[in-house]
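Sequence below, structure please.
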Amino acid sequence: MNRVILMGRLTRDPEVRYSQGERAMAIARYTLAVDRRSRRSQDGNEQTADFINCVAFDRAGEFAEKYFRQGMRVLISGKIQTGSYTNRDGVKVYTTDIVIEDQEFADSKGAAAEGDGYQQTNRQEPSIIGDGFMNIPAGVEDEGLPFN
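Below you'll find the model as predicted:
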């Protein structure tokens, strides 16, 4: 079984490209900083997070482009995919990515606004209504959301 579940913060805004061909498809790439559960060294120089490369396709990629921003904490699930290629110098490079199947917000907008690492932007953001559920902005179709 190949199943991965991670929660972490986006290290930067997702990078989105669109495939060419008969039907253009969004391909969003982003990196999650996932905290390690380990004791810190006394000098504090030990890395305390792993940086995991993620890729989301089609509607999940469009969702990431529209709503995900640097510093946001998100929860993802998907599968590990490995690969390799030969770079321009003739050196074989090995890759490991998480192919996103589900992704969702891990913090409420209120927690993010309290300075929890989330950086506000000028784009339309989803809003949280009084019962803690997200109010989906106009123009977002239900079947396009990456979570149930």
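
From now on I want contacts and neighbour counts done on CA atoms only, so please keep to that.
Noted.

List of residues touching stretch 33-40?
Identification of contacts with stretch 33-40 by C-alpha atoms under 8 Å, 6 or more residues apart in numbering yields Leu6, Met7, Gly8, Arg9, Leu10, Thr11, Glu46, Thr48, Ala49, Asp50, Phe51, Ile52.

contacts for stretch 42-61?
Contacts for stretch 42-61 (C-alpha under 8 Å, 6+ apart): 16, 25-38, 40, 64, 96-103, 144-146.

Another sequence for comparison is provided below:
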Amino acid sequence: MNSVDLVGRLTKDIDLKYTTNGTAVGTFNLAVNRDYTSKNGEREADFISCVIWRKAAENLANFTKKGSLLGVQGRLQSRTYDNKEGQRVFVTELIVDKFHLLESKNKIQGNNQNNKSNSNTQGTTNYDANSSRHYQPSKPFEGTPVDIDDDDLPF
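Now for the predicted structure:
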């Protein structure tokens, strides 16, 4: 079974690009705290590379920003490629199937003014990358195309 559930914060905004066929692909790193502290008493974190596809990638890019608290569900995938120096590079990343926004919309937008009156509105919003139900973002996200051949797609 290849199933992963993580909760963490975005280390930067989602990097959203489009394949030559117009398929959206988003990449991001999720900082996930470890359950224990180091010998110095400091909490350590792991930085997990993640990839999300299609409409879910556009939604995630539109509804989050650096520091947003997310829950993600997906599967691990490993791949290799040769870098410019001719060295073989091994990459393991989480292919995200679902994500959950774990903060209120006001907190994600950094709107402290509304947080005072809506301090108990924290909730979650769930998005399924494989669902036929699509969510329309408030504004379209304009990304730059990335050259990915259809044969390289994991589906």
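
Where strands are concerned, which of the contacts of stretch 33-40 of structure 1 count?
Leu6, Met7, Gly8, Arg9, Leu10, Ala49, Asp50, Phe51, Ile52 (DSSP state E).

just those residues now: which is nearest Lys79 of structure 1?
For those, the closest approach to Lys79 of structure 1 (C-alpha to C-alpha) belongs to Leu6, at 10.7 Å.

which residues does that closest one contact?
Val34, Leu75, Ile76, Ser77.

Restricted to buried residues, select the ones in strands among the contacts of stretch 33-40 of structure 1 in ChimeraX.
Command for ChimeraX that selects the buried part of these, burial taken from 16 or more other C-alpha atoms under 10 Å:
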select :6,7,8,9,10,52
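
one step back: hmm, which of the contacts of Leu6 of structure 1 are common to structure 2?
Contacts conserved in structure 2 for the contacts of Leu6 of structure 1, counting by both residues aligned by TM-score structural alignment, their matches' C-alpha atoms under 8 Å: Val34, Leu75, Ile76, Ser77.

If you drop the residues flanking it in sequence, what lies closest to the aligned residue in structure 2 for the second one?
This means Leu75 of structure 1. Under the alignment (TM-score structural alignment), Leu75 of structure 1 pairs with Gly71 in structure 2. Once flanking residues are discounted, Gly71 of structure 2 sits nearest to Val7: 4.3 Å by C-alpha to C-alpha, 6 or more residues apart in numbering.
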